[in-house]
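Coordinates for the following, if possible.
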Amino acid sequence: MSDSNKSIWWGYLPDEILTHIFTFLPIKSIIICTSVSKTWKSLIQNPTFISTHLHHSHTKSQNLFLLLNISRNDREVNALHKEDDDPDFTEYTSFESPFHAPAPGLHEVVGTCNGLLCLSYSLPNHANEIFLWNPSVRKFLQLPSPNVTFDTHGKSCKSFGFGFDPKTNDYKVVRILSILRSCDDFGMSRSVVDVYSLSTGEWRMLSASASLPPTCAITSRGPPAFANGALHWIAVANDKKRFVLVFDLGDEVFRQILLPELPSYAGKMMWNHVSAYGNSTVGFQRGIGIGQINIWVMKEYGVASSWTKFSHQCPSLGMPSPYPVGFRRNGEVILLNIGLELVSWNPDSQDIKNLEINGYLDTFCGSYVESLVLFDKATKGVVTY
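This is a model prediction of the structure:
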């Protein structure tokens, strides 16, 4: 069959068959297909197809693992690694950020969901530059500035979160802003909660922020865990008790989940952060100067009595100050060692494998899926690079 006859044959395929074929193509091939014809481009940039492709990407066998802010040849890069049935942790691809922080050390990962990354760059007590970025399709969007800033309300401490609201099929960025005289003066603070919606392109100040405990402060290191349609932080009240602060992206309300009560001899252990492992919520405790990690899993979501200690680090690991970064799909934990080397630790066997990757204090890891999110928004401020 000649090339011209092939083109005619493709041209007569029903839209349903074309979109089914597109669903099984790699991202790069799908993007090339948008240049074939206006009809193909319209089919691929249809929000329904983007959603269908995302669902297929979640269910197919290849799973990827994202490492953000790692060091290679004294340069900061980002990488995707193969996960399933690959003990060598083979790199799938690497990519550099299309934008740069205003100054070193001001880069913050807010979160990742459905192939979309949320990043924040900020100067202390000043407005943040917040981006949504899809490296798979080489597009990003800079969010507008929230209404409440340092210039309008003075000094503040802030925490961000990012996730997907399945009830409205929308991506949301949450900012909790504690306005105070100093970042240690929790009792004098008042909180403002803003939510950015990708579908509207605007920030909203929530009246539900009144349900945020007025005398609590977020102590989590790194981004909150996104699981079960909600964001999760470690927070502390005035009585020094720590709990999980939960923000439901659908209902847009806060609630609290108690953390396990610890015996008095565990005073050198402190709650570090919460992480997501599948649909489970996991709490990390880190020893203060004793090289110890406890992992707690909430067996029944939202039920404080279901917290179960998953593992306890043994001194034989030989790491004086390991920091847990996150989970791999196989249940192993990525640790950042005192020399900023990344290692993979199996809590069951206690085996450790050096990944031969150097990180930074703000290195982020998590499961990743390639998607077309943002690919249909070229006329709404999304930048192609």
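
contacts, neighbours, all on C-alpha from now
OK.

Could you measure from residue 337 over to residue 68?
With distances defined as CA to CA, to the nearest Å, the gap from residue 337 to residue 68 amounts to 16 Å.

quick one: which of these two has more around it?
Set side by side, residue 337 and residue 68 give different neighbour counts by other CA atoms under 10 Å, the larger being at residue 68 (24 against 19).

How about residues contacting the host helix or strand of that one?
Taking DSSP states H and E as the criterion, the element that holds residue 68 is strand 64-72. Residues outside strand 64-72 that contact it (CA atoms under 8 Å, 6 or more residues apart in numbering): 76-83, 92, 328, 357-360, 362-369.

Which of the residues in the helix or strand following that strand are classified as buried?
Tracing the chain C-terminally past strand 64-72 and defining elements by DSSP H and E, one meets strand 75-82 next. Burial within strand 75-82, assessed by neighbour count using 16 or more other CA atoms under 10 Å, is assigned to 76-82.

for stretch 214-234, same thing?
By neighbour count with 16+ other CA under 10 Å, stretch 214-234 contains the buried residues 214-220, 222-234.

That stretch: end-to-end distance?
Using CA to CA, the span of stretch 214-234 from its first residue to its last is 15 Å.

Let's compare: structure for the following, please.
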Amino acid sequence: MAVAESAEAMTIISQMDSSDDDKVRSVNGILCLKQYYRGDDPSKVRFVLWNPATENFVVLPPSPDESEPRSPYLFSYHHFHGFGYDKVRDDIKVFQYVTFDCDGRYDPIFCDPLFVIYSLRSNSWRILDIDMPPYWFRSDAYQGLEVYSDGMCHWLAKYHTDEEFIVSFDLSDEVFFKTPMDENSDFSFSTRYHLVVLNGSIALISSHESDYTTLQISILGELRVRESWIKLFVIGPIPSFDWRPIGVGKKGYIFFRKENDELAWVDLSTQIVEEIGVKGLEGNCNIGTYKESLLPIEGLNN
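So this is what the prediction gives:
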């Protein structure tokens, strides 16, 4: 496994143009950065694992669909769905859902979607042999519809019947299961929602487009149990709130961007809003928790 020092890795990253597609996630002191190539095939992505404390990087190898030759008229699209820690194997894993499409000027080229997972210990990707309905994968995880908690990744999905539910993926057992949403919730096109981890529990923040400054927060008490959803808070209206929430702090504060670009938080217990003295760009601003780790990335491979 090639572990790069900070200067070398930053040189690699600087060769790719920055855009709002360049994202970052953090687990156990390791950041996962995702960037799209800006070359002949913009559908290709590059993942980099970075430990800021030790200044080590690992540039992930191409996923199976990128390393195998294919028709020049067939394009792959990488839907990042998770990044987390396998506590059984002491491993860091990244997984994504890969779909394919062809140039519309040519006869259709059909290729089944893939679910691929990367292991830091082996420094390699592999295809998961799982028959998964395509509607189980709703959106790129960086859009606020996916969270990681205690060895599992969770994201929002829906059936073709518009029934919403949470899909959970256990990074150790590599199995999926689903939890139905609260049957009293309104998950229509007019409702906006955001998945977060609040005080160790899976939580859903939602608002209606007619009043997106008022937020409803529901907590999931037990995975796989629809009846365990509990409506915890209704807060707002929050002045100058620019949907969507951009993160949740350790104390349960919800961070968001105001219409004047100022970042702020709202205290759920008091509903008091405070600015934090930092500005953020619309559509390209997220806040996450980070816990320093002095373990070199390559230490997991030994």
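
quick revisit: let me have the buried residues of strand 75-82 of structure 1 in TSV, extended by distance to residue 261 of structure 1.
Written out in TSV, the entries for these read as follows (distance: CA to CA, whole Å):
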residue	distance to residue 261 of structure 1
76	40
77	40
78	38
79	38
80	38
81	37
82	38
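
ok, and what's touching stretch 134-146 of structure 2?
For stretch 134-146 of structure 2, the surrounding residues in contact (CA under 8 Å, 6+ apart) are 23, 79-82, 97, 147, 153-160, 167, 193-196, 246.

on that earlier part again, quick check, nearest of the buried residues of strand 75-82 of structure 1 to residue 378 of structure 1?
Lowest distance from residue 378 of structure 1 to the buried residues of strand 75-82 of structure 1 (CA to CA) belongs to residue 78, with 24.2 Å.

coming back round to it: how about the strand holding residue 68 of structure 1, aligned to which bit of structure 2?
The counterpart of strand 64-72 of structure 1 in structure 2, counting by TM-score structural alignment, does not exist; no residue aligns.

if I look at residue 16 of structure 1, how far off is residue 77 of structure 1?
If you measure residue 16 of structure 1 against residue 77 of structure 1 using CA to CA, the figure is 39 Å.

Kindly report the same for residue 326 of structure 1.
With CA to CA as the criterion, residue 326 of structure 1 and residue 77 of structure 1 are 18 Å apart.

cool, residue 332 of structure 1 as well?
Here the distance between residue 332 of structure 1 and residue 77 of structure 1 works out to 23 Å (CA to CA).

One more: residue 164 of structure 1?
Between residue 164 of structure 1 and residue 77 of structure 1 the distance is 26 Å, computed by CA to CA.

looking at it, residue 118 of structure 2 is touching residue 95, isn't it?
Yes. Because the distance of 6.1 Å satisfies CA atoms under 8 Å, residue 118 of structure 2 is recorded as touching residue 95.

These two: which has the busier surroundings?
Between residue 118 of structure 2 and residue 95, counted using other CA under 10 Å, the more crowded position is residue 95 (25 against 22).

which residues touch that one?
Counting by CA under 8 Å, 6+ apart, residue 95 of structure 2 touches 80-83, 115-118.

6 Å instead?
Counting by CA atoms under 6 Å, 6 or more residues apart in numbering, residue 95 of structure 2 makes contact with 81-82, 116-117.

what would these look like in a markdown table with neighbour count and secondary structure?
Rendered in a markdown table, the data for the contacts of residue 95 of structure 2 read as follows (neighbours: other CA atoms under 10 Å; DSSP: H, G, I helix; E, B strand; the rest coil):
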| residue | neighbour count | secondary structure |
| --- | --- | --- |
| 81 | 25 | strand |
| 82 | 25 | strand |
| 116 | 20 | strand |
| 117 | 22 | strand |
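
Including distance to residue 63 of structure 2, could the residues you listed go into a markdown table?
Converted to a markdown table, the contacts of residue 95 of structure 2 look like this (distance: CA to CA, whole Å):
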| residue | distance to residue 63 of structure 2 |
| --- | --- |
| 81 | 14 |
| 82 | 15 |
| 116 | 7 |
| 117 | 9 |
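
which among those gets closest to residue 180 of structure 2?
Nearest to residue 180 of structure 2 among those, counting by CA to CA, is residue 81 at 18.9 Å.

Relative to residue 302 of structure 1, how far out is the residue opposite that closest one in structure 1 once aligned?
Taking TM-score structural alignment for the superposition, residue 81 of structure 2 sits opposite residue 160 in structure 1. Note on residue 160 of structure 1: its distance to residue 302 of structure 1, by CA to CA, is 22 Å.

Name the nearest residue to residue 272 of structure 2, ignoring sequence neighbours.
Counting by CA to CA, 6 or more residues apart in numbering, the nearest residue to residue 272 of structure 2 once its immediate chain neighbours are dropped is residue 266, at 5.6 Å.

can you tell me which residue in structure 1 aligns to residue 295 of structure 2?
In structure 1, the residue paired with residue 295 of structure 2 is residue 373, using TM-score structural alignment.

Repeat that for residue 27 of structure 2.
Mapped onto structure 1 by TM-score structural alignment, residue 27 of structure 2 lines up with residue 113.

and what of residue 232 of structure 2?
Alignment note: residue 232 of structure 2 maps to residue 310 in structure 1; criterion TM-score structural alignment.

Residue 286 of structure 2 too?
Checking TM-score structural alignment: residue 286 of structure 2 goes with residue 364.

Counting neighbours, what do you get for its match?
Using other CA under 10 Å, residue 364 of structure 1 is surrounded by 23 other residues.
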